[in-house]
Structures are given as structure tokens and as C-alpha cells.
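Novice: the following block contains a protein sequence and its predicted model.
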Amino acid sequence: MQYTRLGRAGAKVSRLALGTMNFGPVIDEEASYAIMDRAVEAGVDFIDSADVYGGRPWGDLPGQSEEILGRWMQERGNRDDLVVATKVHGSMGTRPNDRGLSALHIRAAVDASLRRLGTDRIDLYQMHHIDREVPLDEVLSAFATLREQGKIIYLGSSNFAGWHLARVQEIAAASGYPAPVTEQSVYNLAQRVVELEVVPAAAEYGMGLLPWSPLASGQLGGVLAKSDRSRSSLDALGARRPAIERYEEFCGELGIRPGVVAIAWLLRQPTVTAPVIGPRTIDQLDSAIEALDVTLDAETLAELDRIWPGPGGPAPEAYAW
């Protein structure tokens, strides 16, 4: 396993983060335990969750994934070996203050996550989405209080635009509040819009990028070559199908599975700390781990850019002189 710093923070984490979104609603507790056991055996120490995982649209029990992770850590007795991340923002109930980033909800949400996880602190507590109705100084003040109380160690963001990252960093610098050290965004070969402003902003402020959906919901995992593919899954490829056909052909020429290439490509991208993988099987987990040993040369990277062209670089040069 390879390790790197968590953005500009001093802590180090594995180059792969194990996402737990599927734990509970998609795979049962026994299968979830097996995946976590295998991940730790391979050296993964970075585990990512969210308070809403297990709830809609995944299932009917928000908090279920945190609970499974919490029980596993208690049974294995390995909490201190792990860097545990979770998130706050999504709806956890029907009351007006059961969602968002108000100081009121953040205070209730962190205590609930700590109970479900069976731990005394969250190593990386992430804002799951921007909340346009709450002033950022209120949000950052609430997180500062949590850090003073020892309930969280580092702060992160998720699904923020580039200008959101800049605003929160500047407000934090002016006020002395803790600033986010990571941003978790959708990022993969087929979805590269974050290269316009999110990636440059993260680099400017020393934030580590945690790409979610590294296989574009499975479309980069060899979907055309799978014998169990359904007609609906192929129809869902839409306008991407020609690129996926060329991509799978190219991966065949390389002799490397498409999912491995996709994650290896992300590991080469500036500011990326760790792709967040969400395996449903041990084989999918092992495929992601395999990517750590893959080196993509300049010619291969150039061909991947031809198949999956990005936005043309950072803004404004991507669309202006």
C-alpha cells in the first residue's frame, strides 16, 4: 500500500479510501465485513462514510452504513489504526432542522454519527454539500467548536464549486477558524469538469482531492465486456458508448482491466489524495488495489486524453486566451 498526506494536514492516509455507501442497502453486513477485512489486510486505513448512507435513494435506514462500520470497528478493535471520515448535510429526519449545515443541525448530527460509529472522534468531518441558506461563518464556527471539544480532528468539504472552496478558505483564514483540508468531488476519466476550477482551487489552497465515482458508476469498469450486462445498462451509456468502446479496446491492448486503468489514471492526477472506491465484491476491491502497481506512461496518458478529452485545462484558458 502507498500512503500520502491528507491534503495539507499532517496525517497520512492510504492512497485508496474505502467508501461505505453500499454497506447495508446494497450488500449485507457479512459482505461488508469481508470487504473491510480485505481492505485492511491490503493496507487501506482510510474509510469514508456519511450519515445519510443507508437512507434514500439507497435504502430506508439513514445511518445504517455508519452503524455497520461502527460495529465492525468494535468487533475488530482496530479504531486507532484507521482514519475515519464521515459527512453531514443530508436529511436525517422530517423536522426542519434535520438537514443542512446550520450550527443546530451540525451539533446534533456529529453526536449521532459518533454514537453510530461507536467512537469518540471523527478524523475527517466533511460538509456533504454546500448549504446556500447558512452563512459560512456560522458553519465554520460550528466546526471550530467541534474541534475544540475533540469531536472532530480535520474538516473537509464535498461537492463544492471552485468559488465555494475559495470563499470558505478565505473566511477561515480571516477568522482563524479551521479550514477544510480536503474536497470530495465526482471525478473520473469520463467526468472531468472539476479540472476547470475545483482542481486549481484545491491546489491553490493545499487541499487534497478525494474523487468519488472513480469508475463513473461502473461505466469505466469494462461494462461492454461483461457477460451479465443488461439491455438497460447498455442503453444508459448513451452518447458515451463510442468512447467506452474505444476505451475498452485500448485497455485490451494494454493488457490491463478497464477499472484498473481508470483508478491508476486518477492516482496520477495533481492534488488527488485518494480515490473513494465503493466495491460491492472482493474482486472489485482487489481490482482497485491492483491500480496502485500500475504505471501509465506519457503515451498511454495521451491516448486516454484523446479518448476522454477533458475541458481543455483550467479556467479561463480552457475557453479563453
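Specialist: Thanks, I have the structure now. Numbering: from 1, shown residues only.

Novice: only C-alpha atoms for contact and neighbour calcs from this point on.
Specialist: Will do.

Novice: can you pull out the strands in the stretch 201-321 of the chain?
Specialist: Secondary structure of the stretch 201-321 of the chain by DSSP state E, counting those that start in this stretch: the strands cover 208-212, 276-277.

Novice: please tabulate those strands in a markdown table and include distance to Arg192 as additional columns.
Specialist: Below are the strands of the stretch 201-321 of the chain laid out as a markdown table (distance: least, CA to CA, whole Å):
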| stretch | distance to Arg192 |
| --- | --- |
| strand 208-212 | 11 |
| strand 276-277 | 16 |
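
Novice: how about those, which one is nearest Lys12?
Specialist: Lys12 lies closest to strand 208-212 among these, at 11.4 Å (CA to CA).

Novice: can you list contacts of the closest one?
Specialist: 6-8, 181-188, 199, 202, 266, 271-277 (CA atoms under 8 Å, 6 or more residues apart in numbering).

Novice: try it against this one:
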Amino acid sequence: MKYRTIGSDPAHRREVSVIALGAMLMGSRTDEKTSFAVLDRYVEAGGTFIDTSDNYAFWEDGGQGGQSEELLGRWRRSRGIGDEIVIATKLGARPLAPGTSYVDNPEGLSAKVIRESSERSRERLGVDKLDLLYAHIDDPATPQRETVEAFAALVAEGTVGLLGVSNQAAWRVERARAIAAASGLPGYEVLQYAHSHLRPRTDVPDDMFPDGSLGHAGPDLITYLRAEPGLTMVAYSPLLKGAYVHPDRLPADFDHPGTPPRLAALHDVARETGATVNQVVLAWQLGGSLPIIPLVGASSVAQLEETLAAADLELTSDQRARLDAAH
């Protein structure tokens, strides 16, 4: 396994594995025995960066979420896991009542929610400190200063280490970071957005973000990432939920003329390297100029093994140039 550092403050920055493991469906769709086996193998292989959220997986049982955090808490206790494993979680998108969703009834990012939800996450995970805490979605109804100050207060108290943000417009991220910087407060240092080799259209809605696909790392976000060397992006859905292997799963926002040439380039490089298309996608993310950590879920140890092998796949400069240029 290879590693990279996230965060700039020496007091809070962490070295993490270059591939993060997503625990979204652990404790719900993925049963406990399988989840523990995947987690054990990930750690055995040198993995140190696990991702969850307080709302995972509310949609599986019509509840409010928390299953993934609870499972990770049981796994940590049963294995004697300490702070050598970085666990990131999120808040802001937990539905306020069973049977509702983050679209119409989210908890939001008020100071009260940030404090209370982070406390519940710490309890479920069984930790005194959250290594990395994200603002999961935007909350236009709450003043950004209130959100920024509430997150910073948790860092000052020592119950949170690094701060991150997900699924917000680049200008909103910059505004929040500017507020923090002007006040001498810690700001967002890790960005979590959907990112893969295939590029989505941005003029059509997707299922997760019907109001404009803000979950995707679009050109504005990528430009911002390039301009801010202290930031790291954690890329969720890098394998498009299996669509590289099962094209019928490709979301509608990837149905455009630019997709076939990029798929063809991926398959060409996969044949040349003897790797799978999924591994080529991950290697392309890992070896690029941007600080990207792919976040990959696994419902079996076999799936995880394919992912782990991507960390050792080195693409040539010619292969990378062809992958970049295809459009």
C-alpha cells in the first residue's frame, strides 16, 4: 500500500492509504460477517482510511441511518482498533424523521446540529475524536459563519481533527474557507465529490442531486483544487457503481458523445497492462497531478482485492496522455 498526507496543520494532519474504503452499506445491505471480513483484509493490506456517514444507510430500512457507524464501532471494539485507522464521517444529510430523506428533510448544518450529530457519531463509532468530519451537503438556510464557527469549535475542543466538505458548489466552499481564514479558524481541507475517468454532463440532473448534479467534481471544482495546494479530494463513486463492468448501469448523465472514446481508451490501456478496466480507472486517478484519493466500496473480499491491486499499477506517460486526451 502507498500513503499520502491529508491536512496542512501539523497538529491534525494524517497519513492515510491512497485508497479509501467506503463503508456506506456495511451494517445494512452488506451483512456483518462480510463487512468484518472486508475491513480485516483492508487493514491487513495496509489500508488506513475508512469512510462513513451518520445517514448511512437510511434508505435501506426507511430509518434515519447510523447502521454503518454502529457496525464500524463494533468492528473497532472487537479488533482493538485504535487511532492508527483514520475514520471519516459526515453530517448534515441525515433525515430528521424516519421515512423522509435529505432532499426534503435534512438535519442541516446549524451549530446545534453540528454539535449534537457529531456527539452521536462519536458514540456510535466508539471514539473520543473524529479524525475527519465532513459537511455532507450544503445548507443554504444556515449562515455560513455559523457553520464554520461550529465546526471550528469542535476542533478547538479536540473532538474533531480535520474538516471536510462534500457536494457543495465551489464558490460556497471558497466562501466558507475564506470566512475561516479571516477569523483564524480551521477550515475545510478535504473535498469529497464524485469523480471518475468518464465525465458526466452538467446540464442534466442525476438521481442523487436533482437540482444540478453538485455531487460531481466539475471543472470549477477541479480548477479550485489545482489552485489550492493544501486541499485533497476524496473521489467517491470512482467506478460508477459497477458501470465500467456493466454498461447498462451507466447513469443517464454519462450518455453523451464523449463517453465512447474515453471507454475505448480505458479498454486499450487495460489490454496493454493486463489489468482490469476498474484498476486502470483507479490508477489513472492515483497517478495524476491532482491530489485524489479514490473512495471505493466493496461487498466482498474479492472485490476489495481487485481494488487494492490498483495501488501498484503504474501507467506510462503515453498511456496517461491517451486517457487524458480521449473525448
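Specialist: Yes, it's here. Source: prediction; values computed, not measured.

Novice: hmm, back to that, buried ones only from the contacts of strand 208-212 of the first structure, please, as a PyMOL command.
Specialist: A single PyMOL command selects the buried members of the contacts of strand 208-212 of the first structure (16 or more other CA atoms under 10 Å):
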select buried, resi 6+7+181+182+183+184+185+186+187+188+199+202+266+271+272+273+274+275+276+277
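
Novice: so which of the contacts of strand 208-212 of the first structure sit within helices?
Specialist: Val199, Ala202, Leu266 (DSSP state H).

Novice: quick one: the helices in the stretch 51-200 of the second structure?
Specialist: 58-61, 67-79, 111-125, 144-157, 170-182 (DSSP state H, counting those that start in this stretch).

Novice: which positions in the first one come out as buried?
Specialist: Put plainly, it is helix 58-61 of the second structure. Here helix 58-61 of the second structure shows Phe58, Trp59 as buried, counting by 16+ other CA under 10 Å.

Novice: and Tyr125 of the first structure, what's its match in the second structure?
Specialist: Structural alignment (TM-score structural alignment) places Tyr125 of the first structure against Leu133 in the second structure.

Novice: related to what we said a few turns ago, nearest to Gly93 of the first structure, out of the strands of the stretch 201-321 of the first structure?
Specialist: Comparing the strands of the stretch 201-321 of the first structure by CA to CA, strand 208-212 comes nearest, at 25.1 Å.

Novice: that closest one aligns to what range in the second structure?
Specialist: Residue span in the second structure matched to strand 208-212 of the first structure, by TM-score structural alignment: 232-236.

Novice: same deal with stretch 26-41 of the first structure?
Specialist: With TM-score structural alignment as the criterion, stretch 26-41 of the first structure aligns to 29-44.

Novice: also stretch 174-188 of the first structure?
Specialist: So stretch 174-188 of the first structure sits over residues 182-196 in the second structure, by TM-score structural alignment.

Novice: need the residues that contact the matching stretch.
Specialist: 6-8, 148-149, 152, 155, 162-167, 173, 176-177, 180-181, 215-217, 230-240, 281, 285.

Novice: give me that answer again for 7 Å
Specialist: 7, 152, 163-167, 177, 180, 215-217, 230-239 (CA atoms under 7 Å, 6 or more residues apart in numbering).

Novice: what's the spacing between that stretch and its chain's center?
Specialist: Between the centre of stretch 182-196 of the second structure and the centre of its chain there are 12 Å (CA atoms, centre = their mean, to the nearest Å).
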